[in-house]
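Visitor: model this:
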Amino acid sequence: MASRSVFRSLWRASKLHPLPTRAPRCFSNSTRLAESPTQPSNHEKTTHFGFETVPEAEKESRVAGVFSNVAASYDTMNDFMSLGIHRLWKDHFVRSLNPGSSSTVDSPGWKMLDIAGGTGDIAFRLLDHATDINNSPSSTIIISDINPSMLAEGKKRSLATSYANSPRLSFLVANAEDLNTIESNSVDLYTVAFGIRNFTNKEKALREAYRVLKPGGVFACLEFSGVTNSLFDAVYKRWSFSAIPLIGQLVAGDRASYQYLVESIEKFPKQEEFRDMIKDAGFMVPGKGWEDLTGGIAAIHKGIKPVEKP
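Guide: This is a model prediction of the structure:
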């Protein structure tokens, strides 16, 4: 999926600014916590917020501040950050899942859950595919996000679809690490696209995914990953750390939130490590466990919940 034109664009953008040796911190008032981080005590569990080490209890609120800031411009910024390629990735992701494909008279549709689904970008694609390709008008989806501002964007955008105010589409404010309102063994497909890297406890979220899925159900994740070519990786990192925060400043008026997003990509486990995390949660992993997109800039990971023996 990578192309010479993409590589040339990345190379030109990479020359704009040198790589930072330390991430700048210039958050707006809504993310003021980033300017005076709490120092974790010796006995307090910590995690990363970008390149910073912060108490686990603090990360959720700081991530919430970032996504409240970028909610309205999120998809526009994704176009700038990925040169529009994220749309191709998402289309391919949905096609690879083929939602609604096994619908029968006894099971007329899939029950899907899109975690960190915010703006509805993946959920609307899943419903469109189930309806238009697999003739499964009874397939439903819950868009879940921890951030009400992102869900508000999704609700607003749903008004332009045929799913608005339909029983096929619902919204849920919830933490992916504790989906207590969703029954165990009730979901056919669990998706998360460009969201899991922001979770405080990824292992706990994976265990929750396993719990809510039916036996035979599919966990599917689209996330930024590790570039497989060293030269391309060097150019990609220069683009990420130099151009993307600048674009965030110029287009969205928010450099720091996009600086965090770039750092969160760098800190996310690479392909093999994340595959092993999925296996450790109990899933069976098909093949090698992932599919690289655009040279590994992004990857699709899948896991299948084993069918329990009678």
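Visitor: Please count neighbours and contacts with C-alpha atoms only from this point.
Guide: Will do.
Visitor: ok, residues contacting the longest helix along the chain?
Guide: Counting residues, the longest helix found in the chain (DSSP state H) is helix 56-70. Helix 56-70 is contacted from outside by 30-31, 33-34, 44-49, 146-147, 149-150, 198-200, 252, 254, 257, using C-alpha atoms under 8 Å, 6 or more residues apart in numbering.
Visitor: Just the ones of those residues in helices?
Guide: 149-150, 257.
Visitor: Going by neighbour count, which of these comes out on top?
Guide: Most neighbours among the ones in helices among the contacts of helix 56-70, by other C-alpha atoms under 10 Å: Ser257, with 27 neighbours.
Visitor: need the next SSE after the longest helix of the chain, C-terminal direction.
Guide: Note on helix 56-70: by DSSP states H and E, the next helix or strand toward the C-terminus is helix 74-82.
Visitor: Residues in contact with whichever helix or strand Ala299 is part of: which ones?
Guide: Using DSSP H and E, Ala299 sits within strand 298-304. Strand 298-304 is touched from outside by 93, 216-227, 271, 275, 278-279, 283-286, 289-293, with contacts defined as C-alpha under 8 Å, 6+ apart.
Visitor: let's see this one next to it:
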Amino acid sequence: MSETVSFGYADVPIEEKTGKVHAIFRNVASRYDLMNDAMSGGMHRLWKDRFVRRVKPRPGESILDMAGGTGDIAFRMAKAGANVTVADINGAMLEVGQQRALKRGLDGLIWAEENAETLSFADRQFDAYTIAFGIRNVTRVQQALEEAHRVLKRGGRFFCLEFSTTLWPGFGEIYDAYSHKLVPQIGKYVAGDEESYRYLIESIRRFPDMATFRGMIERAGFVRCSVEPLLGGLVAIHSGWKI
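Guide: As a prediction, this is how the structure comes out:
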């Protein structure tokens, strides 16, 4: 029997998930940032600002921003003078990011269509690896973490911003009700796509909790791993170092 992985609340053959996720992000690419605002009340912008402050991008260093198609994280890091490569498995998302960069007059970014599980980059190439709200959509998460470790230089740092499970009493239940009932409807009326946003919410529920994901990062070879919960863990910033 074929190995299966989660796709929202369903389990699908492992060889099918990448294509299914690719189709979803192709469908939502043009409205992705608008929907992020609608779903989070604009809070995703604050989370991303905090995330980049934790990364501390520096002038001249080389950073790989994985699953960064629309450029939200890359634009923030480029302002600090870092040399950013924006990588995404989905060409439609990259096109949106390139159009946004053009409007902002940002021409120093490198754009690359890449699978997080099988990166084409050489060993020890980057000073930092970032991934924001993308790791849960990867088919083989552990393999992607190992690839992140491989392409980082010694002393390189790994940062991941991702949804998790809030530990605040009562808040989790409120958010579950909102996300499962209202977010797909917002997707239907704002982006004309209810099912894609239903998947995105379900994928959050199937993602490992903070402690489990931290263990996965450590197994990939990272040290000094830590996690910073936001909103009690609804969102979390994970980090680790390669030595």
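Visitor: returning to that earlier point: pull out the buried residues from the contacts of helix 56-70 of structure 1.
Guide: 31, 33-34, 46-49, 146-147, 149-150, 198-200, 252, 254, 257 (16 or more other C-alpha atoms under 10 Å).
Visitor: Mean deviation, the strand holding Ala299 of structure 1 versus structure 2?
Guide: Compared with structure 2 after the fit, strand 298-304 of structure 1 shows a mean deviation of 0.3 Å (mean C-alpha distance after the TM-score superposition for structure 1).
Visitor: whereabouts in structure 2 does that strand align?
Guide: Aligned using TM-score structural alignment, strand 298-304 of structure 1 spans residues 235-241 in structure 2.
Visitor: Tell me how many other residues crowd the equivalent of Met216 of structure 2 over in structure 1.
Guide: In structure 1, Met216 of structure 2 lines up with Met277, judged by TM-score structural alignment. Met277 of structure 1 has 16 neighbours, counted by other C-alpha under 10 Å.
Visitor: In contact with Met277 of structure 1: list those residues for me.
Guide: Contacts for Met277 of structure 1 (C-alpha under 8 Å, 6+ apart) come out as Glu203.
Visitor: Please identify the helix or strand for it.
Guide: Following DSSP H and E, one finds Met277 of structure 1 within helix 271-280.
Visitor: now that helix, how far from the centre of its chain.
Guide: Offset of helix 271-280 of structure 1 from its chain centre (C-alpha atoms, centre = their mean, to the nearest Å): 16 Å.
Visitor: again, but for stretch 131-140 of structure 2
Guide: Stretch 131-140 of structure 2 sits 5 Å away from the centroid of its parent chain (C-alpha atoms, centre = their mean).
Visitor: From the rest of the structure, what touches it?
Guide: By C-alpha under 8 Å, 6+ apart, stretch 131-140 of structure 2 touches 5, 14, 17-18, 21, 48, 65-68, 73, 116-117, 141, 144, 159-163, 203-204, 207.
Visitor: Repeat that for stretch 173-184 of structure 2.
Guide: 39, 193-198, 201-202.
Visitor: related to what we said a few turns ago, quick check: the longest helix of structure 1 compared with structure 2, mean distance?
Guide: So helix 56-70 of structure 1 averages 0.5 Å relative to structure 2 (mean C-alpha distance after the TM-score superposition for structure 1).
Visitor: Now do that helix against helix 74-82: the angle between them, please.
Guide: Here the directions of helix 56-70 of structure 1 and helix 74-82 differ by 90 degrees (axes from the mean of the first three to the mean of the last three C-alpha atoms, to 10 degrees).
Visitor: Tell me the buried residues in helix 56-70 of structure 1?
Guide: 56, 58-60, 62-70.
Visitor: Which residue range of structure 2 does that helix align onto?
Guide: So helix 56-70 of structure 1 sits over residues 14-28 in structure 2, by TM-score structural alignment.
Visitor: repeat for stretch 4-11 of structure 1
Guide: Counting by TM-score structural alignment, stretch 4-11 of structure 1 has no counterpart in structure 2.
Visitor: quick one: that stretch to chain centroid distance?
Guide: Stretch 4-11 of structure 1 sits 24 Å away from the centroid of its parent chain (C-alpha atoms, centre = their mean).
Visitor: Quick check: the counterpart of His180 of structure 2 in structure 1 vs Met277 of structure 1, distance?
Guide: Aligned counterpart of His180 of structure 2 in structure 1: Phe241 (TM-score structural alignment). According to C-alpha to C-alpha, to the nearest Å, Phe241 of structure 1 and Met277 of structure 1 sit 27 Å apart.
Visitor: still on that earlier bit, mean deviation of the helix or strand just after the helix holding Met277 of structure 1 from structure 2?
Guide: Going down the chain from helix 271-280 of structure 1, the next helix or strand is strand 290-293, by DSSP H and E. Taken over the aligned residues, the distance from strand 290-293 of structure 1 to structure 2 averages 0.5 Å (mean C-alpha distance after the TM-score superposition for structure 1).
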